[in-house]
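Undergrad: What shape does this take:
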Amino acid sequence: MTTLVTGATGLVGSAVVSELINRGESVRILRREKSAMDLLGELADKVDHRIGDVTDRVSVDEAMQGVDVLYHVAARLGFGGKKETRDMMRVNVDGTRNVVDAALHAGVKRMVHTSSIAALGRADWSEGVMDENSEWQDSPANTVYGVSKHKAELEVFRGIAEGLDAVMVNPSMIFGVGRPGENTRQLVDQVRRRQLPAAPTGGNGVVDVLDVAAGHLRAMDEGGTGERYILSGENLSWRTIIDMVAEGFGVRPPRLQLSLPLGMVLATVMEASGRLFRFRPLITREAVTQASRTFEYSNKKAVDELACTFRPFQETIERIVRAIG
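TA: I've put the predicted structure just below:
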């Protein structure tokens, strides 16, 4: 049996590949020619490489030939900006459309699509703990990334209507060793280097990348066609997250709280400077708005139906500290 993984060189994709190799599956990956291979490490020699891009239908079709099951993990994450918005829509929406269509054409038996809690929608700030039944509503509260992942889900649902056996997983904020400067590793490095001046006032769901990878395989094996499963370990405030990271590295956490008004002023200045001097701003108004709110998610469905387990966030931090010192 041949298993294809897109996005295999990223944080989640590389962890999924590791899980698959550990259980003896024959793994093929679709990657760009210049993709960094550091997160795959020695696993890079144990997989079949196909060069291409999810936005290129021809290369997707070629990679899909002879594939039995598929993990579509590839995605672009970002917070606003015209270029980032274009890239997210191109990779997350158009790329998913290509993967779904190629899977249908190739007769792939089953697909797991990596979605996000952002695809659940955030129309009502005060709706409490969200689950898989939360319905998307168009709202300024949704991030551009969330919109792109919602539209990607619609492509998967379309594929299901056309005969594709597919299931989706919706991870919360994923923590792992990762790659410096990317995803939550950027936050971890800012805290350990004492470069974070203040903590946001909100909170979010957090989950270990190892549990996310295991959840992908559980979804493949046990998930219902057309179902979504939230993969999230704990709901924590940003203050708690930052304090735990700081304690793990033995540094003092920032004492200040970043209020929404102050954060918006700083983000506006940084966005303007970024446009003027052509650099990516450290924070954006969209990021500040999201970080000032508290979002909580239920993992009950994944636990009950997939038998997923989620380690404490403290254990995740300890593993990251051991890895990067």
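Undergrad: all contacts plus neighbour counts: C-alpha atoms, from now on.
TA: Fine.
Undergrad: which SS state does Asn170 fall under?
TA: Under DSSP: H, G, I helix; E, B strand; the rest coil, Asn170 falls in the strand class.
Undergrad: Can you show me the strands along this protein?
TA: 2-6, 26-31, 48-51, 69-72, 110-114, 129-130, 166-171, 173-175, 198-200, 203-208, 228-231, 234-237, 256-258, 296-297 (DSSP state E).
Undergrad: which one of those strands has the most crowded surroundings?
TA: strand 228-231 (a mean of 29; mean count of other CA atoms under 10 Å).
Undergrad: Quick one: distance of that one to the chain centre.
TA: 12 Å (CA atoms, centre = their mean, to the nearest Å).
Undergrad: Stretch 174-194 now?
TA: Distance, centroid of stretch 174-194 to centroid of chain: 14 Å (CA atoms, centre = their mean).
Undergrad: End to end on it, go ahead and measure it.
TA: This stretch, stretch 174-194, spans 21 Å end to end (CA to CA, to the nearest Å).
Undergrad: Kindly report the same for stretch 220-233.
TA: Start and end residues of stretch 220-233 are separated by 20 Å (CA to CA).
Undergrad: Repeat that for stretch 174-188.
TA: 12 Å.
Undergrad: Now the second one, please; I'll put the structures next to each other:
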Amino acid sequence: MPATILLTGANGFLGSHVARELLARNYHVRAFVRPGSDRKALLSGASSLPIEFAEGDILNAPDLRRAAKGCAAVIHVAANTQVNPARSADIWAVNKTGTENVIAAVRAENLRRLVYVGTANVFGFGTKEQPGTEKLPYTGAVYGLDYMDSKVAATQLVRDAAHNHDVPALSVHPSFLLGPLDVKPTSGAMLLAIAKRNVPGYPVGGKNYVHVRDAAVATVNALTMGRIGQSYILGHENLTYREAFTLMAEVAGVRPPRFELPPNVAHWYGRFSDWKARLTGRPGLVNVPMTLIANDGHYFSSQKAIDELKLPQTHIRQAIEEAYAWFREAGYLLGRAA
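TA: From the prediction side, this is the model:
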């Protein structure tokens, strides 16, 4: 009888890859999803993946307790990743209170392991020469994003549960995910914008990129690998925005963005977008925190995850190629989704 893994956020970009990786290893997947939520990411051809669905609200502790019953472990991927608007009580509710409820379910059902999925941005970033690691403290509070701040709080909850309450938990922290099956799309929105030549310039900063499938492999590995109470950054290549946008454009077969956006120009564009959002009541494409982040280099090392979770390191060019191939097949590059 295969072990049952409760997977929250199974219908998201990373979650759908984690579901596939679990199935490939003969686990039984119980996907915790909201009633009526979009499950297109869990389709394989014309059919759904062979998984069990447990519907519920992550803010309702009894729902999670029922879903966790009979499971061996939980992989908690579900999160509110909204960054625009920058502040929202809903973000804190899902990311912090939701994680509290997951931890409570793991304790109540005496499960063997909890793998919490955070973000690399809860750690201090570094330069290309000296990238950030799990040892560097959080520096992102200056941006004023509830997403980052709430994920820091959730990571601390998991760490406290492991160290002080005997919960067999550890956390993995992906950087910027690229690859196929980005149904929404999320991070793939940048790939589409590049392909459609809607990006005139590039900011001065940069970030770390990882193939979504590599992150899924390491996340599933964390069910049996890694150390309780530890955190692991899941990333690969550190690229400036100029380098990343040029690579994306090359794969897409279009001219890359040509102009560097000075930090002050990007900042004032963010201010204008915030003003317009307040006037219209609709969030703009960017906001001030997003422009501040784009002006910094969010570079990380994943050596710890490579050593302890056997994190694969697929070249980012391949991730971009697979993403574009999937977007073309699904019709996104024609202005419609199949």
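Undergrad: Would you format the strands of structure 1 as TSV with distance to Ile160 of structure 1 included?
TA: TSV is the format used below for the strands of structure 1 (distance: least, CA to CA, whole Å):
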stretch	distance to Ile160 of structure 1
strand 2-6	18
strand 26-31	22
strand 48-51	26
strand 69-72	14
strand 110-114	10
strand 129-130	24
strand 166-171	6
strand 173-175	27
strand 198-200	39
strand 203-208	28
strand 228-231	13
strand 234-237	31
strand 256-258	43
strand 296-297	25
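Undergrad: so what corresponds to Phe295 of structure 1 in structure 2?
TA: Using TM-score structural alignment, the partner of Phe295 of structure 1 in structure 2 is His298.
Undergrad: for Leu39 of structure 1, that is, sorry about that
TA: Under TM-score structural alignment, Leu39 of structure 1 pairs with Ala41 in structure 2.
Undergrad: residues in contact with whichever residue in structure 2 pairs up with Leu30 of structure 1?
TA: Residue pairing (TM-score structural alignment): Leu30 of structure 1 is matched to Phe32 of structure 2. By CA atoms under 8 Å, 6 or more residues apart in numbering, the contact list for Phe32 of structure 2 reads 6-10, 53-56, 64, 67.
Undergrad: Over to Arg110 of structure 1?
TA: 68-70, 164-166, 220.
Undergrad: So what does it match up with in structure 2?
TA: For Arg110 of structure 1, the residue aligned by TM-score structural alignment is Arg113.
Undergrad: Per the alignment, Glu308 of structure 2 pairs with which residue of structure 1?
TA: Aligned partner of Glu308 of structure 2 by TM-score structural alignment: Glu305.
Undergrad: what number of residues lie near Pro168 of structure 2?
TA: 23 (other CA atoms under 10 Å).
Undergrad: If you could redo that for Lys128 of structure 2, that was the one I meant.
TA: 19.
Undergrad: Same question for the one 5 residues further on.
TA: Burial measure for Thr133 of structure 2: 21 neighbouring residues, criterion other CA under 10 Å.
Undergrad: measure Ala198 of structure 1 to Leu282 of structure 1 for me?
TA: 13 Å.
Undergrad: right, I mislabeled it, should have said Gln257 of structure 1
TA: If you go by CA to CA, the gap between Gln257 of structure 1 and Leu282 of structure 1 works out to 17 Å.
Undergrad: Could I get the full set of helices for the stretch 101-250 of structure 1?
TA: Ranges of helices in the stretch 101-250 of structure 1, per DSSP state H, counting those that start in this stretch, are 144-161, 183-192, 209-222, 238-249.
Undergrad: Can you check which of those helices gets nearest to Leu231 of structure 1?
TA: Leu231 of structure 1 lies closest, by CA to CA, to one member of the helices of the stretch 101-250 of structure 1: helix 209-222, at 6.3 Å.
Undergrad: In structure 2, which residues correspond to that closest one?
TA: Going by TM-score structural alignment: helix 209-222 of structure 1 matches residues 212-225.
Undergrad: Return the set of buried residues in that stretch.
TA: 212-223 (16 or more other CA atoms under 10 Å).
Undergrad: and what of stretch 75-88 of structure 2?
TA: Buried residues in stretch 75-88 of structure 2 (16+ other CA under 10 Å): 75-81, 83-86.
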